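# Sequence plus predicted model, see below.
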Amino acid sequence: MARAIMIQGTGSNVGKSMLVAGLARAFRDRGLRVAPFKPQNMSNNAAVTEDGGEIGRAQALQARAARIAPRIDMNPVLLKPETDTGAQVIVQGQRFATLSARDYAREKPKLMSAIVQSFQRLGADHDLIVVEGAGSPAEVNLRAGDLANMGFAEAAGVPVILVGDIDRGGVIAQIVGTQAVLSDADAARIRGFAVNRFRGDPTLFDDGMTRIAEQTGWASLGLVPWFHDAWKLPAEDVLDLSSGPERGGIKVAVPRLNRIANFDDLDPLTSEPGLEVQIIEAGQPLPGDATLVLIPGSKATIADLEHFRAQGWDIDLAAHVRRGGHVLGLCGGYQMLGDWIDDPDGIEGRPGRHPGLGLLRIETVMKPGKRVRLSAAHHVETGEAVTGYEIHLGHTTGPDCDRAWLRIGDRPEGAASADGRVRGCYLHGLYGADGFRRADLARMGAQSGISYEASVEETLDKLAAHVAQHLDLDRILELAEPVA
């Protein structure tokens, strides 16, 4: 019978996703069949499963850590923000609806049944489920109808470990204060605590760990030092998206769109020692010394195109092209590079026809029905194999599509300008393929110095060893309880 344990945090971005990935690999290395699970996630950085569903990118990485394929049941509810007040709701991998926050609250009882169903299906196939919460259980104003933390823990009967982030400061108050605001029943679900992201001599916090244990009555499960190789793993959240190290070599400029989506394309580039990836924030110009401007995907292409123009990036991009620079648009970024984006049904807002950046002779028509699939392709020029995924609305045609630079099976994919310096496509994950990345960087005057997939595997192994050294895995396994 499968057992389960849930990792909740004292706040957002305290390192829950990373710890779950580390635990998944550490317990898998002990011979257990492990599955990750997150009842509700909010992210526009989605992954595609083999059966054509969407889940959070973090759960896909955690599945990889557990050495299994991602499944829709690992993240049964995914919220993909489209505006400040509304989000597309993905349930068990498929689009359910686009809802305002108020309307979503009314749907929560239905969604809990789907969440528990997915959780139980995972339990039938695995020995251990490591569950990740979202945000913090201390947000007691959201407790009624909660799907992400104590609401799920109560519905599924899962014990909880609470994690605090000492790097933020005030970690004793984080943990003790969480207990203080919880109901007695919710506080009783927490069986232990851990402190994450410690820097320095860990013995200096021995008294702190003792004080938390005495104050709460919870088991002390470990003090986890900062994991310095975390940047080598795919970023989960837009909050984690930042410029890479200043290394010299060629510069890749990436404008941060308001609704940036599926930005995992940047991870292999950030890992390259001969590249400097620079995230360009709103109000900053695109740098004149960039070799490549990469326009990433977007959850709201037309709105982000307006945002792009509002920053003056359209002017900067035109100057970049005149200087002989390279441009790559992926998914929504690909659509922006064309002459027109036509939205006759108002899928992204008011119906209308919107001028694009005019750097590719293409037009996109937004149509209902999202393409979500894993895809195997090859690069036409070099024959290099590429694997990735498609996740988009819209159909793109035009003269520059005659210079498609990828093929997915028998289907041409992408478009390129006559000189080949401006390109776009719908396929995410291109740069994860070492051969293609090596060839593409070479044409821009850079060399590839890594095997990306091997680097991710090595980092996951290091993370598992790190977690195993600093957390009490035997005690955590004892605290896990059978899936009902």
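Looks like it arrived, so ask away. Keep in mind that this is a model prediction, so the values were computed, not measured.
# Please count neighbours and contacts with C-alpha atoms only from this point.
Fine.
# quick one: secondary structure of I391?
Secondary structure for I391, judged by DSSP: H, G, I helix; E, B strand; the rest coil, is strand.
# so what's it closest to, chain neighbours aside?
Spatial nearest neighbour of I391, chain neighbours left out: V372 (4.5 Å); criterion: Cα to Cα, 6 or more residues apart in numbering.
# this is the other structure I want to compare:
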Amino acid sequence: MAKAIMIQGAGSNVGKSMVVAGLARAFKRRGLTVRPFKPQNMSNNAAVTSDGGEIGRAQALQALASGVAPHTDMNPVLLKPESDVGAQVIVQGERLTTVKARDYAKLKPQLLTATLESFHRLAQDVDLVVIEGAGSPAEINLRKGDIANMGFAEAANIPVILVGDIDRGGVIAQIVGTQAILPDGDNALIAGFAINKFRGDPTLFDAGLKEIVDRTGWPSLGVLPWFSDAWKLPAEDVMDIASSKKGDFKIVVPRLSRIANFDDLDPLVMEPGVSVDIVEQGRALPGDADLVLIPGSKSTIADLAFFREQGWDIDLQAHVRRGGHVLGICGGYQMLGQEIIDLDGIEGKPGRTQGLGLLDVVTEMKPEKRLALTQATHLATGTAVEAYEIHIGRTYGPDCEHAWLDLGGRTEGAASKDGKILGCYLHGLFSADEFRTAFLGNLGAQTANTDYNQSVEETLDALAEHLEQHMDLDLLISLARPV
């Protein structure tokens, strides 16, 4: 019979996703069959699953840590923000609807049913399910109808480990304060706590740890020191994207307001000969870029307007005049064309929007979303790529005759006549080591033949060892409850 434990945070970005990934790998190394689960996630960084749906990319990493393929049951509700007040609702891998934040509560009873269905299906024939909460249970204003934290824990009768982030300061108040404001029923579900992201000598926090234990009555599962290799794992949150100044070859990436599927950047950051410069709003695109990479977007037309508001269109034209290279992926690809046609109003007001005009292609927005795991070949070098597609819209035009990827029966992408402007719909290209080396090498970058996927695996093993050393995993597994 499967057992389950839930990791919740005393705040946002306390490291829940990383802790769950580490626990999954640690218990897998102990010989258990493990599955990750997150009832509700909010992220535009999605992964395509083997069963043809989409889930949060953090759950895909946790699946990798567990040694299994990602499945839609691992994240049955995924919210993908499309604007400041609305989000697309993905249920068990498929789009259900788009709602405004104030209307989302009406869906929660239906969504709780789906989350419990997925959870119990996932728990069949495994030893342990490690569940990740979202945000914090201390947001008691959201408790009614909750499916992400205590609402799910209560419905599934799952014990909770509360994780605090000492790096931000005030961790005693985070933990003790959470107990102070939670109702008795929710507090009864909390079986222990842990402290994450400690820098320095953990024994210096012994007195603080005792204060938390004395005030809450909850046992401590340990103090986790800062895991310095965390940057080697794919980032889940857009706030975790950071510039990496390593080598002479400079890739400039404008941070779009609705940036999506930015895992395309992770393998590039790993290259010691490459610097990745994430350009925030209000800052010009640097004039010394070798490659400008325009990433994916959840709302291409809105982000194209944002791109122009920053003056980045002018910077990009100057970059092209200097002979610079440009790569647009997914939404970035659509932006590079002559026009985006959205007569059905899928992304807002129906109409036509002028593109950046660097590729002679046009994109038509259609409601059907393409979700696919894809194998491709880079035509110029013959290198193989395993990638994924996750987009709406169809792109066509003369520059598609200069396609640069072969999908085994159809071509993909577009290129300018001089080959310096490229676009495609495939995410994950740079995870393929031979392709990455060849592509960057052709642009003049010095690469190190890094095995990206092996690096991720080794980092997950190191994270598991980190948790084994600093967290009481024997206590944790004893606290897990049969489901």
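It's in. All of these numbers come straight from a predicted model, not from anything done at the bench.
# Based on its surroundings, how many neighbours for P399 of the first structure?
P399 of the first structure: 14 surrounding residues under other Cα atoms under 10 Å.
# And the one 3 residues further on, by the same measure?
The number of residues packed near D402 of the first structure is 14, by other Cα under 10 Å.
# how about the strands in the stretch 101-250 of the second structure?
For the stretch 101-250 of the second structure, the strands defined by DSSP state E, counting those that start in this stretch occupy 128-132, 160-165, 190-198, 220-225, 249-254.
# check the fit of the first one onto the first structure and give the mean distance.
With mean Cα distance after the TM-score superposition for the first structure, strand 128-132 of the second structure departs from the first structure by a mean of 0.3 Å once superposed.
# tell me the angle of that strand relative to strand 160-165?
50 degrees (axes from the mean of the first three to the mean of the last three Cα atoms, to 10 degrees).
# which residues in the first structure does strand 128-132 of the second structure match up with?
The alignment of strand 128-132 of the second structure onto the first structure (TM-score structural alignment) covers residues 128-132.
# For the matching stretch, what is the distance to the chain centroid?
For stretch 128-132 of the first structure, the separation from the chain centroid amounts to 18 Å (computed by Cα atoms, centre = their mean, to the nearest Å).
# ok so, going back, could you dump the strands of the stretch 101-250 of the second structure into CSV and include mean neighbour count and distance to G22 of the second structure?
Output for the strands of the stretch 101-250 of the second structure, formatted as CSV (neighbours: other Cα atoms under 10 Å; distance: least, Cα to Cα, whole Å):
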stretch, mean neighbour count, distance to G22 of the second structure
strand 128-132, 26, 10
strand 160-165, 27, 14
strand 190-198, 22, 13
strand 220-225, 21, 12
strand 249-254, 22, 30
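# what would those look like in a markdown table with distance to D399 of the second structure?
Formatted as a markdown table, the strands of the stretch 101-250 of the second structure follow (distance: least, Cα to Cα, whole Å):
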| stretch | distance to D399 of the second structure |
| --- | --- |
| strand 128-132 | 44 |
| strand 160-165 | 50 |
| strand 190-198 | 49 |
| strand 220-225 | 51 |
| strand 249-254 | 23 |
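# Could you pull up the contacting residues of the counterpart of E154 of the first structure in the second structure?
Per TM-score structural alignment, the equivalent position to E154 of the first structure in the second structure is E154. Counting by Cα atoms under 8 Å, 6 or more residues apart in numbering, E154 of the second structure touches D186, L189.
# now swap in L407 of the second structure and tell me
T374, Q375, A376, T377.
# so where do the helices sit in the first structure?
Along the first structure, counting by DSSP state H, helices occupy 16-29, 57-65, 101-125, 150-156, 171-181, 184-189, 206-216, 266-271, 301-310, 313-322, 332-336, 434-443, 452-470, 473-479.
# so how far does the second one sit from its counterpart in the second structure?
In this case it means helix 57-65 of the first structure. Mean for helix 57-65 of the first structure is 0.3 Å (mean Cα distance after the TM-score superposition for the first structure).
# Does anything pack onto that helix? Which helices or strands?
In terms of contacts (3 or more Cα pairs under 8 Å, 6 or more residues apart in numbering; DSSP states H and E), helix 57-65 of the first structure is packed against helix 16-29, strand 34-37, strand 46-48.
# now swap in the shortest one and tell me
Here helix 332-336 of the first structure is seen to pack against strand 297-298, helix 301-310, strand 326-330, strand 422-425 when contacts are counted using 3+ Cα pairs under 8 Å, 6+ apart.
# from the chain's centre, how far out does that helix sit?
Counting by Cα atoms, centre = their mean, helix 332-336 of the first structure comes out at 20 Å from the chain centroid.
# Likewise for the third one?
Relative to the centre of its chain, helix 101-125 of the first structure is centred 21 Å away, using Cα atoms, centre = their mean.
# what's the mean distance for it versus the second structure?
Looks like 0.7 Å for helix 101-125 of the first structure (mean Cα distance after the TM-score superposition for the first structure).
# for the fourth one, same thing?
Relative to the second structure, and after both are superposed, helix 150-156 of the first structure has an average distance of 0.2 Å to its aligned residues, where the measure is mean Cα distance after the TM-score superposition for the first structure.
# So for that helix, what gets flagged as buried?
Under the neighbour-count criterion of 16 or more other Cα atoms under 10 Å, helix 150-156 of the first structure has M150, G151, F152, A153, A156 buried.
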